[in-house]
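>>> Following is a predicted model, sequence given first.
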Amino acid sequence: MDEKLPYDDCQRPVGWVQPRQRCARLRRNVLRIVGVVALLWCLHQLLFPSPTISCRFPYQEALRGTELKVPLEAHIMSKCPDAKDCLQKLVLPTMANASDKIDFKLSFIGRTTDHDDGVECPHGQTECLGDIIELCAATLYPDPKIYLGFAMCLTRDYSEIPQRSLVEDCALEHGIDFGKLNDCSSKDDGAYGIRLLRESVERSNDLDVHISCTVRLADKVRCVRDGGQWKDCDDGAEPEDLIRDVNSLYENGEH
């Protein structure tokens, strides 16, 4: 005679569940209770915060250093000796020590016109081309470690800008593809590069910046290099002075 199971699927008494189902139901109930307790605890911490416990999610700390970087901008002319001194003696050392806290931008000084393709540079059209080359480098390689180093390399021999040999040597030194740089400068028969320069010059003019080199920190003029002299550097013109200010703004979130 065939043995019969105590219950088949159609004969289970009402409310009967297998042990595995009971465990699953118990786990769900426990998770619900834990969730409610965690929610109540966080609400209590938000209303009555503990000095040592926080309900902030970890990603908020992870965002620190990206959204909160301090704006630092250098306004230059590519064939200006003051730009060379400014980058070499102040901007580069600051970036070398605090780049993780800085949102850096390189802008150019000139005058917009209705002739000469819409931009006039103080040291002539060769300077305009030098500006465009440096802007193309920043567009193609947005990491300041690359394009700022490249700009400094050109500026060290600013009188030779924009000679091909100088541009090629500096591009090679800083891992920049000279072919891409050349394509950017000549794109759309040069209109693309001119547009980059015009937008940069307009930015400097809108900010009433006309001296190369002008360094702006957190949207305020921090220091000016003019005629071989530092000017308007009330808080110091040494790299450690600027680094101190960057660290202070970064830590206090005052920017």
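Received it, and whenever you're ready, just let me know what you need. Numbers count the residues shown, from 1 in each chain.
>>> CA atoms for contacts and neighbours, from now on please.
Noted.
>>> quick one: contacts for Glu251?
Applying C-alpha atoms under 8 Å, 6 or more residues apart in numbering, we find Glu251 in contact with no residue.
>>> name the element it belongs to?
Here Glu251 sits within helix 239-252, counting by DSSP states H and E.
>>> Let me see the ranges of the strands in the stretch 101-250 of the chain.
102-108, 111-112, 119-120, 214-217, 220-226, 229-231 (DSSP state E, counting those that start in this stretch).
>>> Pick the most buried one from these.
strand 214-217 (a mean of 23; mean count of other C-alpha atoms under 10 Å).
>>> Neighbours of Arg203, how many?
16 (other C-alpha atoms under 10 Å).
>>> Put this next to the first one:
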Amino acid sequence: MFSSASGILLILSLCLVMIASATPTDVQQSWSTPSTNRLRVPVTLGVMSRCPDALLCETLFDNVIPRVAEKINLSLAYVAKFNESDPDFGVTCMHGPGECAGDVQQLCVAKHTPMRTWWEFVMCQNYQGRNQIGEPNVAFKCARTAKIDWEGSGVGQCVGLDGSGTGYEGVRLLHDSVGVVKSLGITKSCSVVIDGEKVCVHDGTWKDCENGHQVKDFVNQIEAAYDRLNGLS
């Protein structure tokens, strides 16, 4: 017969094994790079960096992303109009030049840092208030918050070391992004595109969301697309 101490140790050991082997579906996935070679689902949010609809949409996706981070390639694409007469950006942004600068800052951080880092940068900018997005001091502050080496990472060179958003690479990224928006048929911020299909729009209110617009709805749509892409369904 086991002593009481031995029995307690045995129970504790069994509990630890059960915890280690448990895979609860509600636990958020890590943001680490998966070891699998399976295809990721392209997820694009068509936004304007200072748009209230974009901030609402991004706040919602802040709860979607951790649940599907290992299954998606996430990007932000920016709604703007080409304007050759604009001296700094070559585009016109609905909420002014500051928004163009914010678009460039976010594109450059996304280009030069991992998803978890650039998403933290975007969330930090949003937290400062939408009319502050694009301001150099906010970009510097959020770079520090996200632990981005402004000069060493390549972000500063892309944006412009002064944070203005007028760096050559950053402006080129903005032009490419506007082209992506046009190719996807995005006209409203915020538009949610999953695997090339526009599935939902927030323009004052949620619209054209056949499969829902809650966190769980977007998670389910992404997981369904992942299974479809990888022949799992």
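Done, it's in. Not measured: the values here are computed from a predicted model.
>>> Overlay the chains and give the TM-score.
A TM-score of 0.75 describes the superposed chains when it is computed by TM-score structural alignment, normalised by the length of structure 2; 189 aligned residues with a C-alpha RMSD of 2.0 Å.
>>> can you list the strands of the stretch 101-250 of structure 1 in a markdown table and add distance to Leu39 of structure 1?
Output for the strands of the stretch 101-250 of structure 1, formatted as a markdown table (distance: least, C-alpha to C-alpha, whole Å):
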| stretch | distance to Leu39 of structure 1 |
| --- | --- |
| strand 102-108 | 38 |
| strand 111-112 | 59 |
| strand 119-120 | 60 |
| strand 214-217 | 42 |
| strand 220-226 | 44 |
| strand 229-231 | 57 |
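>>> of all those strands, which lies closest to Cys86 of structure 1?
strand 220-226 (6.2 Å; C-alpha to C-alpha).
>>> okay, the angle between the closest one and helix 239-252?
170 degrees (axes from the mean of the first three to the mean of the last three C-alpha atoms, to 10 degrees).
>>> and the lengthiest helix in structure 1, which stretch of structure 2?
Determined from DSSP state H, the single longest helix within structure 1 is helix 19-47. With TM-score structural alignment applied, helix 19-47 of structure 1 matches no range in structure 2.
>>> Next: stretch 200-211 of structure 1.
Counting by TM-score structural alignment, stretch 200-211 of structure 1 corresponds to 177-188 in structure 2.
>>> do the same with stretch 234-247 of structure 1
Under TM-score structural alignment, the match for stretch 234-247 of structure 1 is residues 210-223.
>>> got the contact list for the aligned partner of Ile161 of structure 1 in structure 2?
Under the alignment (TM-score structural alignment), Ile161 of structure 1 pairs with Ile133 of structure 2. Each residue near Ile133 of structure 2 by C-alpha under 8 Å, 6+ apart is listed here: 49-50, 98-99, 102, 125-126, 139.
>>> try it again with 10 Å
49-50, 98-103, 105-106, 122, 124-127, 139 (C-alpha atoms under 10 Å, 6 or more residues apart in numbering).
>>> Now the buried members of the residues you listed.
49-50, 98-103, 105-106, 122, 124-126, 139 (16 or more other C-alpha atoms under 10 Å).
>>> got the residue ranges for the helices in structure 2?
Using DSSP H, helices in structure 2 cover 4-21, 52-68, 97-112, 115-127, 136-145, 155-159, 168-184, 215-229.
>>> closest to Trp206 of structure 2 out of the ones you listed?
Using C-alpha to C-alpha, the helices of structure 2 put helix 52-68 closest to Trp206 of structure 2, at 9.5 Å.
>>> Show me how far the closest one is from its chain's centre.
8 Å (C-alpha atoms, centre = their mean, to the nearest Å).
>>> Kindly report the same for stretch 179-187 of structure 2.
18 Å.
>>> buried ones in it?
179-182, 186.
>>> Check those residues and tell me the two furthest apart.
Gly179 and Ile186 (10.2 Å).
>>> Common neighbours of the two, please.
77-79.
>>> Which residues are in contact with Ser85 of structure 2?
Contacts of Ser85 of structure 2 by C-alpha under 10 Å, 6+ apart are 91-92.
>>> Looking at structure 1, name the residue matched to it.
Aligned partner of Ser85 of structure 2 by TM-score structural alignment: His115.
>>> repeat for Pro42 of structure 2
Per TM-score structural alignment, Pro42 of structure 2 is aligned with Pro71.
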